[in-house]
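Student: No letters, just coordinates:
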């Protein structure tokens, strides 16, 4: 007899609590192998393909492309083992063959893997079942119903159940009330967001499995859209076609990577008392030095790599800027290694890949690592580990054709160096007016970590290295 196993959205690590379905890689009825990728999802960190730990026939998918699901929500069900021949009697929890959220037993058809590179899924606790009409066993709070023939997809393949969104395909749902006094586990991220917005979670109805309150629930509960003239206000605050302005304004959900960026930048503005200083520097000699380095042979060194090497040298002189602030302990934490982030624009938004231990790399190795991470960013292939853990960020906004900027610090870091475009400008050089290649450098810093003297000293050292690259040789 076939066993229908449910595969839920796994914990992708790095504190991620939800993901958006970007593209299904299988259809209902497809045969899948163990560890075959079945869906492509976008998290707040990266785009990843999720492999299924079971081999068999896909009997249901939950969520259309574009749907955001919390960790632990069902993704799909797979019928594994020998096909069932059918049965006429009631099929209860004991004989459905359905294993809710658990991995295959040792020696069975499941691999135990959930996401390559992200560890494995721990067995989930079984959820209580209730008897549903028609002799089927149903899980509480929108769990999928198991039919009397476990080898088949649900007989109501196109129906959408009470406990799940319209994105569920090939499954019937039934819901039962949550027992009094019980409450779904809420992630620290959601609790913090609710606390910041002054929302009492006791009054929020969760849309996740078993009433789980998600970040989207908190955002909906605290949304306050402006009233549209001549129209009644939408009571729930949830955007709907009827509540949109008549001028055709578009509403774009802040979720996935864009939502993560918005959350992080908003937190930085709320928590960090930042200040910015800037200086113009003559980059003519720096460009000449880079041309000379590249003329010496391959591999070629990018300008960003040269600036990254200058940055790590400056941080060696001013280590107090390679730090973070522990607000709860009221302490400045100076970090021993430089994990250098650099801003990279992609089709899916701004990301900040991190070069690990950048202070140990020369210009050649920095150039190679920056190129590798940039390519992975544009392909949407960066791992969460490559997008987290930075201690200082280098922002080359000159690629957008602008001279200056006052960037927002990449929380929880303490500073960011910005580099504008390099353009020919009139410049006094050796006592005479000349046309030189000039760049504006800006430095934004957390004023809790240092005062203007330290920030100015750091920026001045960077500018000196740009104007006279030989200064850098003193620290090589």
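Tutor: Perfect, thanks for sending it. Please read these numbers as outputs of a predicted model, since none were measured by experiment.
Student: alpha carbons only for contacts and neighbour counts from here, please
Tutor: OK.
Student: now the helices: where do they sit in the stretch 351-476 of the chain?
Tutor: 363-378, 452-467 (DSSP state H, counting those that start in this stretch).
Student: can those helices go into JSON lines with extra columns for distance to residue 445?
Tutor: Converted to JSON lines, those look like this (distance: least, C-alpha to C-alpha, whole Å):
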{"stretch": "helix 363-378", "distance to residue 445": "23"}
{"stretch": "helix 452-467", "distance to residue 445": "7"}
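Student: Pretty sure residue 256 sits against residue 47.
Tutor: No: Residue 256 is not in contact with residue 47 according to C-alpha atoms under 8 Å; the separation is 9.5 Å.
Student: These two: which is more packed in?
Tutor: More crowded of residue 256 and residue 47, by other C-alpha atoms under 10 Å: residue 47, with 24 against 21.
Student: Put this next to the first one:
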């Protein structure tokens, strides 16, 4: 006899208390295996696929896509019992942190399909003829059936939030794949239609306004002033953290221009020697860890309750990464113990995971210092907001040819602007200036770094 078990939203760690349902991966009636992902949720830290610890048939789901659920609330129910031939074990997986799944690959998802067969006619009574059953005529228009091919759950969520019906949206990607640009184009068309309707209503006869407005139904979250984007999930968490940082941290910024010509030549020489490629960001990160060893005040945080500045031993280096869902700051743990090649590989791995939405909460928290390479956006300088509760952030502008006095003569050199935004409670301007000057000296003369290796 089957037993119905309830699977609740697990504790995903890092003090998270709620999650938003992005995409259900199963339907009621689906057969699921132990540890098969059943739903994709977005927390304030990352996107996570949540696997179910039971194997059986899904009998109910709780929560629509886009809704928020607190930790511990029901996600779905699964009927488990004696497994049918060919089905896996129905015992729970025993995982403590289910939100991160297991190493084993999930079994192939099977779906219980309801057949659209014509119901059998009831036996006719003696002396009567059984009535014939005719199939219903097909509808005049048939919408796209089956799963809709969408490039990512984020695009599906964007469409849902702005009232875009993916089943009616032609995709511009390969094999009709719906891209983010397709959804955004549909959103713009909706706003334009609404604007045109409003203009038509303004000049239309008062007797027939309903005929005009009925032609263009619009989503509830659009208005004549633009499109409303909810501050939820990662975007909401970033907004809260930046607001808190601006409110609590008395920051100051200093900056300096540096001749990065020798720095760029050194990178070319390193990469020509073979082995893993070294990125500009990795070399700057290595310089940062050396500078923090000389100025540990900037690798700290303020304990307001104890009224103390806590200097930290390890350097967990965060770096700003722009993704479809906004700005995130992955963290390279123990950056002070890595060489340039290891740093380069870890930056590449975390950047790819950030763009794919696969970063775990642990990879987005625990930073002690942040490196912000805003030069990739084609700008020279910035005064960024410190990533609370850290004490400082190094900003790097674009590296471009500029006129520069080199060895007493005017020459064209590769120049970069470096800036340091710091919490004035942890140090004064002398310490911040010393840190920034050391970084600039290492950029101008990479051999300076050898003294601390």
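Tutor: That came in fine, so what should we check first? Source: prediction; values computed, not measured.
Student: Give me the TM-score for this pair.
Tutor: TM-score for the superposed chains, counting by TM-score structural alignment, normalised by the length of the second structure: 0.71, backed by 333 aligned residues with a C-alpha RMSD of 2.0 Å.
Student: Including mean neighbour count, could the helices of the stretch 351-476 of the first structure go into a markdown table?
Tutor: Shown next, in a markdown table, are these (neighbours: other C-alpha atoms under 10 Å):
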| stretch | mean neighbour count |
| --- | --- |
| helix 363-378 | 19 |
| helix 452-467 | 19 |
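Student: and of the ones you listed, who's closest to residue 309 of the first structure?
Tutor: helix 363-378 (5.9 Å; C-alpha to C-alpha).
Student: quick one, what contacts residue 357 of the first structure?
Tutor: 337, 338, 339, 340 (C-alpha atoms under 8 Å, 6 or more residues apart in numbering).
Student: Return the residue of the second structure aligned against it.
Tutor: With TM-score structural alignment as the matching criterion, the partner of residue 357 of the first structure in the second structure is residue 334.
Student: Might you report the residue contacts of residue 315 of the second structure?
Tutor: Counting by C-alpha under 8 Å, 6+ apart, residue 315 of the second structure makes contact with 289, 299, 333, 334, 335, 336, 367, 368, 369.
Student: who wins for neighbours among those residues?
Tutor: Busiest of the contacts of residue 315 of the second structure [other C-alpha under 10 Å] is residue 369, holding 28 neighbours.
Student: Show me the residue at the heart of the second structure, geometrically.
Tutor: In the second structure, the centroid-proximal residue (C-alpha atoms, centre = their mean) is residue 357; its distance is 4.3 Å.
Student: Quick one: map residue 394 of the first structure onto the second structure.
Tutor: Match for residue 394 of the first structure (TM-score structural alignment): residue 371.
Student: and its match, what is it in contact with?
Tutor: Residue 371 of the second structure makes contact with 285, 317, 318, 319, 320, 393, 394, 395, 396 under the criterion C-alpha under 8 Å, 6+ apart.
Student: can I get those in CSV with neighbour count and distance to residue 328 of the second structure?
Tutor: Shown next, in CSV, are these (neighbours: other C-alpha atoms under 10 Å; distance: C-alpha to C-alpha, whole Å):
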residue, neighbour count, distance to residue 328 of the second structure
285, 27, 18
317, 25, 13
318, 28, 9
319, 25, 8
320, 18, 6
393, 27, 15
394, 27, 16
395, 24, 16
396, 24, 17
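Student: Can you pick out the most distant pair from those residues?
Tutor: Taking C-alpha to C-alpha as the measure, the contacts of residue 371 of the second structure have their most distant pair in 317 and 396, spaced 14.7 Å apart.
Student: so the longest strand along the second structure corresponds to what in the first structure?
Tutor: When every strand of the second structure is counted residue by residue (DSSP state E), the longest turns out to be strand 409-423. Using TM-score structural alignment, strand 409-423 of the second structure lines up with residues 432-446 of the first structure.
Student: By how much does the matching stretch deviate from the second structure on average?
Tutor: Once fitted to the second structure, stretch 432-446 of the first structure is off its aligned match by 0.7 Å on average (mean C-alpha distance after the TM-score superposition for the first structure).
Student: Which parts of that stretch count as buried, going by neighbours?
Tutor: 436, 437, 438, 439, 440, 441, 442, 443, 444, 445, 446 (16 or more other C-alpha atoms under 10 Å).
Student: of those, closest to residue 7 of the first structure?
Tutor: residue 446 (44.3 Å).
Student: Hmm, that closest one is touching residue 277, no?
Tutor: No: using C-alpha under 8 Å, residue 446 of the first structure is not in contact with residue 277, being 11.8 Å away.
Student: what is in contact with those two at once?
Tutor: With contacts defined as C-alpha under 8 Å, 6+ apart, no residue is adjacent to both residue 446 of the first structure and residue 277.
Student: ok, and what's touching stretch 370-385 of the first structure?
Tutor: 13-14, 45-48, 305, 344-347, 351, 353-355.
Student: 7 Å - rerun?
Tutor: Contacts with stretch 370-385 of the first structure, where a contact means C-alpha atoms under 7 Å, 6 or more residues apart in numbering, come from 14, 45, 46, 47, 48, 344, 346, 353.
Student: Check stretch 69-83 of the second structure too.
Tutor: Residues from elsewhere that reach stretch 69-83 of the second structure, judged by C-alpha under 7 Å, 6+ apart: 1-11, 17-20, 55-62, 89-90.
Student: just the strands in the stretch 201-350 of the second structure please.
Tutor: For the stretch 201-350 of the second structure, the strands defined by DSSP state E, counting those that start in this stretch occupy 222-223, 226-227, 251-259, 300-303, 308-311, 317-319, 321-323, 326-328, 331-332.
Student: average offset between the first one and the first structure?
Tutor: Superposed on the first structure, strand 222-223 of the second structure shows a mean distance of 6.6 Å to its aligned residues (mean C-alpha distance after the TM-score superposition for the first structure).
Student: before we move on, what about the last one?
Tutor: Per the superposition on the first structure, strand 331-332 of the second structure and its aligned residues are separated by 1.0 Å on average (mean C-alpha distance after the TM-score superposition for the first structure).
Student: who's in contact with the counterpart of residue 436 of the second structure in the first structure?
Tutor: Under the alignment (TM-score structural alignment), residue 436 of the second structure pairs with residue 459 of the first structure. Shown in contact with residue 459 of the first structure (C-alpha under 7 Å, 6+ apart): residue 443.
Student: Kind regards, and thank you for your time.
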